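Participant: I'd like to go over a predicted model; first the sequence, then the structure.
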Amino acid sequence: MIIDFTIQNFRSIKDETLLSMHVESPRNHLSTHVAYPAGDRIGVLRSIGIYGANASGKTNILLAFQALQNLVVYSGDLKEGEPIPWYDPYRLSDATKKAPVKFELEFFSHDNIRYLYSVSFTHTSIIEESLDFFPTRQKANIFKRTENDSWETIQFGGHYKGGARRIPIFKNNSYLSKAANSAAAADVIRAAYDFFRKDIAILGPNQQVLMSDMNEYEKSIDFTSKLLCLVDTGIARIKVHKNENFSPDFIPDNLPEKVKKVLIERSKLQLFFAHENESGDLEEFEEDRESEGTQKLFSFLPMLQGVLSSGGIIFMDELENSFHPHIAELIIKLFNDSEVNTKNAQLIFTTHNIQLMNPARMRRDQIWFTEKIRGKTQLYSLDSFDKKEVKSNSPFDDWYDDGRFGALPSIDYMSISKLLRPAEDEKLAEDNKNSNFFE
C-alpha cells in the first residue's frame, strides 16, 4: 500500500508536492475506508480521487507514479551513456529545466514491511538514491547513494544482509533496479523491487487491459461472465472457442516480444457473448458486436479481481471516460469495502464526476484537487480546509460545484461568445442579403 508520494520538478509540478494516503487522525466517518496493514499503528486510505480542471495536472500525478515505476523496473537495463527516458522536468523556469527530478515513495510491501524509497535524477544520471525500511518503529537504512558515489562506494546499512552488495552499475542505472535483478539479491531488496514490478497497474483514459498470463485470463472469464450478468449489461453468458490456426493480421514491430506473444495467444480465443432472445433462448454475438462500454468493462474486470485478491494498486486516469457513473461508483465501493478488499488493495483515480464526491461515498481525506497557477500545479486535499467549516457531512459535491474549493475551470463566456460571433462586415452582408430577399 502507498502511504505517501512526494514529487518535485516533474512536468507541471515544480515545487515539492505531497500526495498522502496516510490517515493522520482516524475518525468514525467511513472508518472502513481505512486499512491498517501494520496492525493499528498506521492508517492508510483504500482509495482517493483527484479532481481538477482540464490541464490542471491531474494526469501528471499519475504519470509521476509511472515514471518512478519505470525507473525502478527498467533503468537497470540501460546501457552506459543512454539517456534516462523518464526525465521530464518543469520547463517553464530556467532554474528547473536541467535540474533533477525528485521522487520519494513511502509504502508497505506485500509482507507488510514499511519502506521509504527516494531518488533524484537528470537526463543522464542518478544523482541520489536511498532505500530505508522500518524493522521496528525506527527507520533503518538499507543503502544510500550520492552524486559522487560509484558502485564501489555506495553506503550500506547494517540491515542489508543475505545478498551481494557491490553490484556494478552505470550512472544511469538505479541501484534498486540493478541489484534486484541479480540472482544474489537480498530479500529486503527484492521485496521493495517487486512492489514496483508486480503491484502497480496504471491505466490511461480508454486504455485496454492486457493480461499477460493466458491461463489466468481463461480462468477469469467465468468470473467476468457472472459479474457482467449482475451489472445489467444484458449478457447471460460468455463462451470461449479456441482456434489454434487463427492469428492477427497485423502486430506492430515495435511492441515487446512478451506483448506480441500475448496478443497472438489472445487472438486465438474467440469470445461469444450470449443474450437472451424474446423466446428465452440464448443468441450469441461476437465480441466486437458488444458496446464499447461493455468491452471496456469485460477487459477491466479480470484485473479488478486480481488486484482485490492480491492487494495491488490501480491508478486510473479519467475514470468517467471508462465507465458509466454507476459502474465507477461500484468499483470505488468495492475498494472501500473492508469485507471485499481484505488484502488492502488501493485505487487512485482522476475524475470530473462530481457525483462521486459525496460524504456518503468518500471521506474528506479521500478527495484531492489540482489547480494550475501560472503554469504550476498545486495539489491539495479537501481535508486541508477548516474542519469547522467543511465537516464530514457537508455537501462536498455541491460546494465544489459552487467553487468553494477551487480547482474549477475559469470560463469567460463573454469573451468566448464574442470570439465566435460573426464579424461585423459578415453580419452586415447577411442583413443586406435578407433585406434584399424580401423586397
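Facilitator: In hand now; what should we look at?

Participant: From now on I want contacts and neighbour counts done on CA atoms only, so please keep to that.
Facilitator: Noted.

Participant: List the contacts of residue 119.
Facilitator: With contact set as CA atoms under 8 Å, 6 or more residues apart in numbering, residue 119 has these partners: 102-104, 126-130.

Participant: show me where the stretch 201-350 of the chain has helices.
Facilitator: 214-229, 257-267, 292-310, 319-322, 325-336 (DSSP state H, counting those that start in this stretch).

Participant: Got another one to weigh against that:
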Amino acid sequence: MLLRASFENFMNFEGKFTLDLSNINKKHSFNKECVENEVISKALIYGKSGRGKSNLGKVFLDLKRTLSNNDDRFENNTNYLNANSSLEDAKFSFEFKFENTQVIYSYNKKDAATLTYEKLEIDHEVEFEFDFREKKLIQARSILENLELDSIDSSYSILKHYYNSTSPGNRNSNVVSLFDFIRKIYVFSPSPNELGIDNLKHSKERIINYILEHDHINEFNSFLNDILDLDIPVVQKELPTKEKNLYFRFKNGNLLDFSSNASSGSRCLLNLFAIYKWTESSISFLYIDEFDASYHYQASMKIIDKFKRISGIQCVFTTHNTDLMNNEFLRPDCYFIIGENQIKSLPYLTKRDLQEGHNLEKLYQAGEFD
C-alpha cells in the first residue's frame, strides 16, 4: 500500500507537499473499512479551484510513467516544473508498505522525460543511489551487482533497467511488489462523453463494447438503479450489421439508443461502472478527479458507498461537494484539503477533537479548517 507521496517543484506545487495516508487517527473507531492495515484506503480531497487537485493525479501518473514500459502513453507537459521556482528539478518520493517491509522510491527530474537522480531504500537500507548528471553511482548494494551502467541514459530509470534485465526468478521480491503496485495505479477523469485514463481518452462506445463483451449488462443495470433509482432497464440489441449496442427498453417495448439518449449523469455512470469493475482485479491505487461533477449529491453518496466496500485497493477522489464531508461515509482522517502550502486531513487542521457526532460540513463552511 502507498503510505505517503511527497513532491516539490512540480506543476503548481512550488514547495514540498506530502499526501500522508498513514497518518490515521486511532481514536476513530467508525467506518473502519476506510482504513486497512493502519493505512487510509478511501479518501476524499477538497481544495479551492487552482490548488492542484487534478495535478495531484499527475504526480501518480509521473511515477507510473517513470517505471512503466509504455512511456508513449504519457504526454510531455510543457509546464512540468513550477513556473515560480528557480529550482532545476522536480523532486518526488513515494513510500510503500508491502506486508511488513517498507520501500521508499525517490527520484528527481528536470522535465517529464529526463531523470537527474534516483534512489531506492528497503527497510531503511539504501539499495542504490544514482546521480544522472554526473553519471555517478553514489552507493549501491548487491541489487545492482550484475547491471551494466556505463551506457545508462537519463531517460531510463535504473530501477526499471534492473527489473527488465533480471530474470523473474532472480528479481528482488520487494522490487517485484513495487512494480506490481505501480503498474496498477490508474488516474481517471470521467466525463459524459469519454473516459480519461492515464492521459488517454476512451470513448463511451469502447466502454459499451467492454460491457457487452464481458456480459456485464445485468450488473450495469443494478449499478444504474442503485445510484440513480432508474426504473428503465438497459438491454442489448444486435443490429443488422451484427454489431451489438445498448438500448433503454421502455414498458411499451420501445427501444432508445443509450449513447445518444442517456443523460450526462447516466453516461458518466457508464464510465464509473467500468472503473468499478476494473477495481475488482486490476487496480491497486485509484485516483478519480471530480468524480461527481455530473451528479446530484445523493447519487455521489451512493457512489462513495459502493467504492468504499471494495477492499484491497486505495481509492482517492477529488470533489467540491461538501455534502460528502460527513462521518456517515468516511471519517475525519480520510478527508484531505489541499491548501496553498500543504495537504492535510481534517484532524490536523484544527485544535478541536473531532468526534463521530461532529457536523464536518458545517465546521468546514465556518472556516474551522482554514
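Facilitator: Looks like it came in fine. Computed from a prediction, not measured in an experiment: that's the story for all the values here.

Participant: Quick one, which of the helices of the stretch 201-350 of structure 1 gets closest to residue 393 of structure 1.
Facilitator: Taking CA to CA, helix 325-336 is the member of those nearest to residue 393 of structure 1, at 17.8 Å.

Participant: just how off-centre is that closest one within its chain?
Facilitator: When distances are taken as CA atoms, centre = their mean, to the nearest Å, helix 325-336 of structure 1 is centred 16 Å away from the chain's centroid.

Participant: and the contacts of residue 119 of structure 1 as a markdown table, adding neighbour count, distance to residue 145 of structure 1 and secondary structure?
Facilitator: Converted to a markdown table, the contacts of residue 119 of structure 1 look like this (neighbours: other CA atoms under 10 Å; distance: CA to CA, whole Å; DSSP: H, G, I helix; E, B strand; the rest coil):
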| residue | neighbour count | distance to residue 145 of structure 1 | secondary structure |
| --- | --- | --- | --- |
| 102 | 23 | 14 | strand |
| 103 | 23 | 15 | strand |
| 104 | 20 | 14 | strand |
| 126 | 24 | 9 | strand |
| 127 | 20 | 8 | strand |
| 128 | 18 | 5 | strand |
| 129 | 22 | 5 | strand |
| 130 | 22 | 6 | strand |
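
Participant: quick revisit: most packed of the helices of the stretch 201-350 of structure 1?
Facilitator: When those are scored by mean count of other CA atoms under 10 Å, the highest mean neighbour count falls to helix 319-322 (a mean of 21).

Participant: mean deviation (superposed) between that one and structure 2, please.
Facilitator: By mean CA distance after the TM-score superposition for structure 1, the fitted helix 319-322 of structure 1 averages 2.4 Å away from its aligned residues in structure 2.

Participant: So residue 180 of structure 1 is in contact with residue 197, correct?
Facilitator: No. When contacts are counted by CA atoms under 8 Å, residue 180 of structure 1 is not listed as touching residue 197 (10.5 Å).

Participant: Between those two, tell me which one has more neighbours.
Facilitator: Neighbour count, other CA atoms under 10 Å: between residue 180 of structure 1 and residue 197, residue 180 has more, with 22 against 16.
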